[in-house]
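Enquirer: Give me a model of this one.
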Amino acid sequence: MTATRSAHANYSHRRKPASVRLRAAVFAGLSAFALSATAADREAGLTAPLPPLLPWKGQSESLIVTRGDWITPAEATNFATTPDYETTRVFAQKLAAASPDIQVQDIGNAASGRAIQLITLSAGGSDPRTNGKPTLLAQAGIHSGEIDGKDASFMLLRDYVTGNAELRALIEKVNLLVIPILNVDGHERAGLYSRMNQRGPNNAGWRTNGNNLNLNRDYTKLDTPELRAVMDIINDYQPELYLDIHVTDGEDYQYDITYGYNGAFASDSPAIAQWLEQHFQGDVDAALSAAGHIPGPLVFGVNSKEFSDGVSHWTASPRFSNGLGDLRHTPTVLIENHSLKPFRQRVLGTYVFIKAALNTLAEKGDALTTAIQSDQKRRPQNQVLAWRASETPDLTVYAEKPFKGIDYEKRPNRISGTEEVVWLGKAKDYLNLPVYRDEIKAIEVQVPKAFYIPRHEDLVISRLKAHGIAISAAELGKTQNHSTPLTQFTVQAHEFAKVPFEGHFRVEGQFTEKPVQVDLNNYVKVSTDQPLGLLATALLDPRGPDSFFQWGFFNQIFQRTEYAEAYALVPLAEKVLAFDAKVKGEFEKRLQDKAFADDPAARLNFFYLRSPYYDQQYLKYPVLMQY
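Expert: Coordinates of the predicted model:
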């Protein structure tokens, strides 16, 4: 989905600009019309007209099977539809029954109880965790309407089962894991009207899961059973390469298969980023081009009304798969097939992509393993928790080879009352198209040696464990007098979001910090001297936009649960005024402020704040840092 530069600044990947979001009143009217129409009327009248297409034919069309026992469900409908949940599971079992190299297992359940399937392909059915070969994990349907990866994987696995020599040779060198549908509940909320701006399938599923949560915003907080199942697989199998397969919308352009990863200019895994740039990207682009597809970069227009203003090269935060992969040193590529290209074309391109990725992993996997190990050993002193876009664009990216766009014009529109972009379905190349990279450090922090978390923060601790972050017992009985000093943050100012986002009222804060002496008997320790140390920092430093703090996991610190009664506080205040000249002077100074002087509650609170009865944990961030 598309995003504006302001959306990127807020780390809300692919949010529609306000100018193209329909008002609630429009939806209400449309719903009333839809309910009054027959099914035939709805299909004829309410299917959104999409821009015209460029003609396409490619070598990858030879991959399609049209007859015999091994037609995939999507091929059987000429890619009009994708198989439903039960049909998908049956076809996966058919593949497993046909080859001992294919295993099928359930790796978890959605909230509805539907099981999430994992298909494993390895030579001889050996265990990918122990056979010493690099592993590719291909995940489809995290947004279940974007289901291209499932049907492409089924075609590829079918070809393996039926004896494709190239695939057989590849699987002698690498392992393949496939999650055909991650968002199994959203997958079954399917229909013609799931995705207005996408060409097929006609029964596309819904973006969010059964609890209306977007799984592709859950990679840090791990609220959903679906994402916890994925994290179990990543921790268990340690894949050398992870493909997260989507479909993107927004601007029209010639590219049918776009993809991206965090660039080396803003990466916590620079060796992996260099491998992706120097080895992976060239191989995949060549394979896609040879098959008749047009591979392109994962970019987003900075102005939905004027594409020529430029594109944004996004740096993903860890709430997304490629952002998390960068932090945990799991090479992760976000594939975004273009929604305006036909489902058939997108599926074929995805097949070519997966096969090309397997080939690169087979040929250059040793270099990738070396890069992973190098990044896992990094222990930087500082860490960037958020990036923002450069104000000055790079004009060199498309100085020699143009961006392959689509021509458009702007026309006055009586519906919106303003000019709207109309894509014309004609190729248009853009030389010197401005590129705005997310390469400016917006939030940079010092990486502590360790974090100390109170044992009662069981939700936070359980989520850290789900990520695979090592947690140990604290140095029991030690305090600041006997060990390295600890630092605690206090919230000086904070602001809650006005509306919920992904089931949370997010909160941002400003902090002061000071050294503290704490008995650590009731704490656990998270050392940053571990491969996932940078991920731990992103989750536990409250200044990070994807920290547990900002996701609202510590909102209890914003509430006070003990109070003062005037009959006890007034005599205490009189005693303080009699014996503490400093407090007396501060109080008399405050009385010069008429608003304070006229407010009895404020006057009483002045003394309560300074009394030993005041809640000493109020606004104190409970996670301690050791620098």
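
Enquirer: can we go C-alpha only for contacts and neighbour counts from here?
Expert: Noted.

Enquirer: Confirm residue 514 sits in a strand?
Expert: Yes. Judged by DSSP: H, G, I helix; E, B strand; the rest coil, residue 514 forms part of a strand.

Enquirer: Next one: it from residue 620, what distance?
Expert: Summarising the geometry, the distance separating residue 514 from residue 620, computed by CA to CA, to the nearest Å, is 11 Å.

Enquirer: of the two, who's got more company?
Expert: residue 620 (20 against 9; other CA atoms under 10 Å).

Enquirer: wait, what's in contact with that one?
Expert: Residue 620 makes contact with 488, 489, 490, 491, 557, according to CA atoms under 8 Å, 6 or more residues apart in numbering.

Enquirer: 7 Å instead, please
Expert: 489, 490, 491, 557 (CA atoms under 7 Å, 6 or more residues apart in numbering).

Enquirer: now swap in residue 406 and tell me
Expert: Under the criterion of CA under 7 Å, 6+ apart, the contact list for residue 406 reads 252, 253, 254, 423, 425, 426, 427, 428.

Enquirer: Tell me how far stretch 338-351 lies from the chain's centre.
Expert: Stretch 338-351 sits 22 Å away from the centroid of its parent chain (CA atoms, centre = their mean, to the nearest Å).

Enquirer: outside of that stretch, which residues touch it?
Expert: Stretch 338-351 is contacted by residues 60, 79, 148-149, 151-153, 156, 197-201, 247-249, 256-257, 288, 293, 337 when judged by CA under 7 Å, 6+ apart.

Enquirer: Filter those residues down to the ones in helices?
Expert: Judged by DSSP state H, the contacts of stretch 338-351 include 148, 149, 151, 152, 153, 156, 288 as members of helices.

Enquirer: And those, which is closest to residue 330?
Expert: Nearest to residue 330 among these, counting by CA to CA, is residue 149 at 19.7 Å.

Enquirer: structure for this one too, so we can compare:
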Amino acid sequence: MHLLIKYARKVLPIFFFLNATAQLTPYEKDPQKNTTATYQEMIDYYQTLAKKYPKQSKLFTCGKTDVGKPLQLFVLSKSGEFSPEKLKKSGNAIFLINNGIHPGEPEGIDASMMLARDLLAKNALPDNEVIAIITAYNLGGMLNRGESRVNQNGPVTYGFRGNRRNLDLNRDFIKTDSKNSYSFQEIFNSWDPDVFLDNHTSDGADYQYIMTLIDTQRDKLTPILGKYMKEKFTDELYKRMATKDYKLIPYIDFPGETPESGIEAYLETPRYSTGFAALHNTIAYMPETHMWKPFQQRVESTYQLMVYLKDIIHEQGNTLLATRRKAKDYVKNQTTFPLRWKLDTTKYANIPFYGYEAEHKPSEVSGLTRLYYNRDRPFTRTIKLYDRYQASLTINKPKAYIIPQCYDKAISLLQLNHVKLMPIKQDTIVHAEVYYIKDFPTNTQPYEGHYLHHDITLEKKMMDVPFYKGDYMAFTNQESNRYLIETLEPEGVDSYFCWNFFDGILSRKEYFSPYIFEDKAAELLKKNPQLRTDLDNAIDKNPSLKNDAHGQLEWIYQHSNFFEKTYKLYPIARIL
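Expert: Model (predicted):
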């Protein structure tokens, strides 16, 4: 049956029964259920909850954001303990919920307010699980309230996608240009969540589903955690949501004009919240409610997903904690790490798809043919789901990395993500493997404030490298190996190098004056006949060099001892 019709005919018993004195959200107060809370309404709401239920809830004021206001973390703990260290020692699982990373997608903000209230009002907190809610992440975007999403069906007004610096914060988890990201990472690494949820709204094709779901691509996780997440969490979420007429489907990303061409599972790299969580062996989900469904359906489906995820965490209990421990131990001892991935098109599943017929008609704007989805013609068809990835590039980890102290942002982020760094106690020379950056294609247009490098190719060399007192060594026998390796290996898709942390090495600092170097170049050729032979061979391979006097001088200069050895030399050494 058509999902929207089923929903309209059935009143879903989602929320706990509340008495007349219950604290209602702005969403609930609106008869049309088309209102999302403002920043001040949200803060006032949580402050009231914290005062009303001081033994089981606490509102933490965390680090600053780019708009100057701090992140707020609302923690629900049945035991009344609010220290993450003590909670984890006593066997509690941590469920971290993030809302409003894109404030124009506010369902999670309103649904989390109701969830927190309902759990407290009914004394329904689980006894082995702590729920931590980032009330809203992108506060600058939330305060920039208006109507900026033309493709979205409500609420009446809402926040803006970009933050105060006009950054998309769901691209900022590695480069960390925003204060928001730094503060988030402080929260994430302090609480070390076992399960992470980041609430969103989708854009794209039209279909019957109210919600699609991005689950951490399981091939990117350890075999231990990936299999466990799929069987005990993802599959269970699909089963339980279907019982409430909220059938799930993977995030609908397709190669053709319409979803019937098949769905390709989304690969969330470390720049995204769930990709960042994967670096820490955390099970992570990103629900995407459909932008054209009524706001009420989007809020209530988000609420229900959080309830079920909370329940599954409670049911899994010690098994969840033990599985994550095994995954961390696996990563600590792992020797080979994937850096890039490609879709495995040889593996797919046939799944039912509840869609609408895609049709074409003349555009009233241009008069040309346009695509539209006919909601009067719903259908169910079998389509292909491609949800497996293969590593397209792997790296053998070194024994350790050495990081010059001058790269303070990289060092700060490594430490923030619990990478153990050991300062070098005296100046030294280290025989190590180093990389020369051979090729680094760069985006011609800025992307989130950066000209991103990609498809890096390297030349490896062993050489003696000077390091100095205060530089850092990072051994690769750590639980944080994935964060360490995927950020420091230049070929990683979201490495620090790709995000321009080391661009100083990509330009030369010394040059020659031709009228002076002419005599020195002639001298070099006379003293080294092999150099002359190599130059002649270079000219044979590149005939244009024959009539290029400066080009020949440049070739000799680059092949002489005068040419700077630091040009394109990646500054982080690998101890093998």
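
Enquirer: any residues in contact with both of residue 514 and residue 620 of the first structure?
Expert: Listed contacts common to residue 514 of the first structure and residue 620 are residue 489; contacts here mean CA under 7 Å, 6+ apart.

Enquirer: in which helix or strand would I find residue 319 of the second structure?
Expert: Applying DSSP states H and E as the criterion places residue 319 of the second structure in helix 295-333.

Enquirer: matching residues in the first structure for the next helix or strand after that helix?
Expert: Toward the C-terminal end, the helix or strand that comes next after helix 295-333 of the second structure (DSSP H and E) is strand 336-343. Against the first structure, the aligned range for strand 336-343 of the second structure is residues 382-389 (TM-score structural alignment).

Enquirer: mind listing the strands for the stretch 51-200 of the second structure?
Expert: Secondary structure of the stretch 51-200 of the second structure (DSSP state E, counting those that start in this stretch): strands located at 57-64, 70-76, 93-98, 129-134, 195-198, 200-201.

Enquirer: got the angle for the third one vs strand 129-134?
Expert: Inter-element angle recorded for strand 93-98 of the second structure and strand 129-134: 20 degrees (by axes from the mean of the first three to the mean of the last three CA atoms, to 10 degrees).

Enquirer: tell me the average deviation of strand 93-98 of the second structure from the first structure after fitting.
Expert: Here strand 93-98 of the second structure is compared with the first structure after superposition; its mean distance to the aligned residues, by mean CA distance after the TM-score superposition for the first structure, is 1.0 Å.

Enquirer: ok, now the fourth one?
Expert: Strand 129-134 of the second structure, aligned to the first structure and superposed, deviates on average by 0.9 Å (mean CA distance after the TM-score superposition for the first structure).

Enquirer: which part of the first structure lines up with that strand?
Expert: Under TM-score structural alignment, strand 129-134 of the second structure corresponds to residues 174-179 of the first structure.

Enquirer: Quick one: map residue 114 of the second structure onto the first structure.
Expert: When the two structures are superposed using TM-score structural alignment, residue 114 of the second structure falls opposite residue 155 in the first structure.

Enquirer: before we move on, back to that, any idea which of the contacts of residue 620 of the first structure has the most stuff around it?
Expert: Neighbour counts for the contacts of residue 620 of the first structure were taken using other CA under 10 Å; the highest belongs to residue 489, which has 21 neighbours.

Enquirer: Report the separation between that residue and residue 543 of the first structure.
Expert: In this structure, residue 489 of the first structure and residue 543 of the first structure are 10 Å apart, going by CA to CA.

Enquirer: again, but for residue 455 of the first structure
Expert: Spatial separation of residue 455 of the first structure from residue 543 of the first structure under the definition CA to CA is 22 Å.

Enquirer: These two: which has the busier surroundings?
Expert: Taking other CA under 10 Å, residue 455 of the first structure and residue 543 do not tie; residue 543 has more neighbours (22 against 16).

Enquirer: So what does that one match up with in the second structure?
Expert: Structural alignment (TM-score structural alignment) places residue 543 of the first structure against residue 491 in the second structure.

Enquirer: repeat for residue 437 of the first structure
Expert: Aligned by TM-score structural alignment, residue 437 of the first structure pairs with residue 387 of the second structure.

Enquirer: what residues are up against that match?
Expert: Residues 264, 265, 348 are the ones in contact with residue 387 of the second structure under the rule CA under 7 Å, 6+ apart.

Enquirer: The last one: neighbour count?
Expert: So the one you mean is residue 348 of the second structure. Using other CA under 10 Å, the number of residues around residue 348 of the second structure comes to 16.

Enquirer: Please apply the same query to the second one.
Expert: Residue 265 of the second structure: 22 surrounding residues under other CA under 10 Å.

Enquirer: Please tell me how far it sits from residue 110 of the second structure.
Expert: Computed with CA to CA, the distance linking residue 265 of the second structure and residue 110 of the second structure is 28 Å.

Enquirer: before we move on, what about residue 565 of the second structure?
Expert: The separation that residue 565 of the second structure has from residue 110 of the second structure, given CA to CA, amounts to 57 Å.

Enquirer: what about those two, which has more around it?
Expert: Under the neighbour definition other CA under 10 Å, residue 565 of the second structure and residue 110 were set side by side, and residue 110 has more, 25 against 11.
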